[in-house]
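Trainee: sequence? don't have it. structure:
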């Protein structure tokens, strides 16, 4: 283990994302490409920070061989006498053996318990950032946090995030969700409904909605007035 373990652990936002990813998914193993996708960072940052965490002693790794299909687009020029050359794009596939590193938590890391407690007890995500990113998704009428955002037992919560909004852009909402999950470090249980659906459920004393609003929660946006 390096004598600069703590410095190696907390030197960047990308590394904090990786710590959350591994600690909130204890027992899971990830390659650099999987980390890139889950943490929403570029591949070079993923590889660099994974190696730093390995050098710090927080992660262990092993190499695995995997056969991948490589697709490459090739420009083919066909020439015929007295005719204009024809250019076409051809996709060529070939098999390539790739060696990838697989990373996983070292449970014997000297600061493992303290680090796990620190990360899991800290705020999973910035509330101001959640509010900022929710703009432009559509006409957001209500945004309620629960579950993992309040650091309560997720088994006692029906959802982590409730959003009531109209005219929601599906593409933007999925992007919002990916960034939020990258910051939190795990998949988020969410409920998205329109204003009409919310009012109907509220009027019918819907059990699902009542459970969310009667159990621990925090309201970030409420333009509906009904809680």
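Mentor: Everything's here; your move. In this text the structure is predicted, and so the values were computed from the model without any measurement. Numbers count the residues shown, from 1 in each chain.
Trainee: From now on I want contacts and neighbour counts done on CA atoms only, so please keep to that.
Mentor: Noted.
Trainee: In this structure, mark out all the helices, start to finish.
Mentor: 5-9, 13-23, 32-39, 43-56, 112-121, 127-134, 170-184, 195-203, 207-214 (DSSP state H).
Trainee: As CSV, these with distance to residue 68 and mean neighbour count would be great.
Mentor: What follows is the helices of the chain, written out as CSV (distance: least, Cα to Cα, whole Å; neighbours: other Cα atoms under 10 Å):
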stretch, distance to residue 68, mean neighbour count
helix 5-9, 32, 16
helix 13-23, 25, 21
helix 32-39, 13, 20
helix 43-56, 18, 19
helix 112-121, 35, 13
helix 127-134, 36, 13
helix 170-184, 26, 17
helix 195-203, 45, 14
helix 207-214, 44, 14
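Trainee: With respect to residue 95, which of the ones you listed lies nearest?
Mentor: helix 32-39 (18.5 Å; Cα to Cα).
Trainee: counting contacts, what elements does that closest one pack onto?
Mentor: helix 13-23, helix 43-56, helix 170-184 (3 or more Cα pairs under 8 Å, 6 or more residues apart in numbering; DSSP states H and E).
Trainee: and here's the other structure:
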């Protein structure tokens, strides 16, 4: 990410660029951009203004359900809000997508380091978005014990912010994973039988 940050001006800009490029049909309010990219609100507003000026993103209005409390009950109402979406007519869109989506900001060791505090990890496999295989059922498979749920969720959000995409991930205890492996569980086979990389492999799982 540091190299891309230098090329594009800042790490924050790269995160926000990837958010829009990875989610071409998405519409995001300023606050959601800041939350998903894990940057300050002021930074998100500044980068959104810049990307809007150059024409990469455009304003789009959409309806969001808002729940409000009345004296006796909760009432759901649809509210028209302004957001931002990718401008599919941006002249350099194809070149930018090819470069940024192909330049994975996290290396194998980076992923392992982000997850090292979540518990006693036995196996971590990256696939899907990490390898530009967007048809994969799972982007990240984690096997371990004493997994700390909140620490894991925070680590996943940090990884998602750098990738610009919500991750599809699965977490198993060691015993559960070994059972599923032995009975040829479909999800496990869908990960192991297709492109993937093992970034932690304390189970000494073979390449097949």
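Mentor: That came through, no problem. What you see is a predicted model, and the numbers here were worked out from it, not measured in a lab.
Trainee: JSON lines for the helices and strands packed on helix 32-39 of the first structure, including distance to residue 107 of the first structure?
Mentor: Formatted as JSON lines, those follow (distance: least, Cα to Cα, whole Å):
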{"stretch": "helix 13-23", "distance to residue 107 of the first structure": "10"}
{"stretch": "helix 43-56", "distance to residue 107 of the first structure": "12"}
{"stretch": "helix 170-184", "distance to residue 107 of the first structure": "21"}
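Trainee: Can you tell me which of those helices is nearest to residue 33 of the first structure?
Mentor: helix 43-56 (6.5 Å).
Trainee: distance from the closest one to the second structure after superposition?
Mentor: Helix 43-56 of the first structure, aligned to the second structure and superposed, deviates on average by 0.8 Å (mean Cα distance after the TM-score superposition for the first structure).
Trainee: Could you tell me where that helix falls in the second structure?
Mentor: Using TM-score structural alignment, the residues of the second structure aligned to helix 43-56 of the first structure are 41-54.
Trainee: Run through the residues that contact the counterpart of residue 105 of the first structure in the second structure.
Mentor: Residue 105 of the first structure maps onto residue 86 in the second structure, with residues paired by TM-score structural alignment. Shown in contact with residue 86 of the second structure (Cα atoms under 8 Å, 6 or more residues apart in numbering): 20, 21, 24, 25, 26, 56, 57, 58.
Trainee: Neighbour-wise, give me the winner out of the residues you listed.
Mentor: Counting neighbours by other Cα atoms under 10 Å, the top entry in the contacts of residue 86 of the second structure is residue 21, with 26 neighbours.
Trainee: Give me the aligned partner of that residue over in the first structure.
Mentor: Match for residue 21 of the second structure (TM-score structural alignment): residue 23.
Trainee: And for its match, nearest residue in space, chain neighbours not counted?
Mentor: Closest residue to residue 23 of the first structure apart from its sequence neighbours, by Cα to Cα, 6 or more residues apart in numbering: residue 116 at 6.3 Å.
Trainee: now swap in residue 15 of the first structure and tell me
Mentor: In space, residue 15 of the first structure is closest to residue 49, 5.9 Å off (Cα to Cα, 6+ apart).
Trainee: Just the contacts of residue 86 of the second structure: which are in strands?
Mentor: 57, 58 (DSSP state E).
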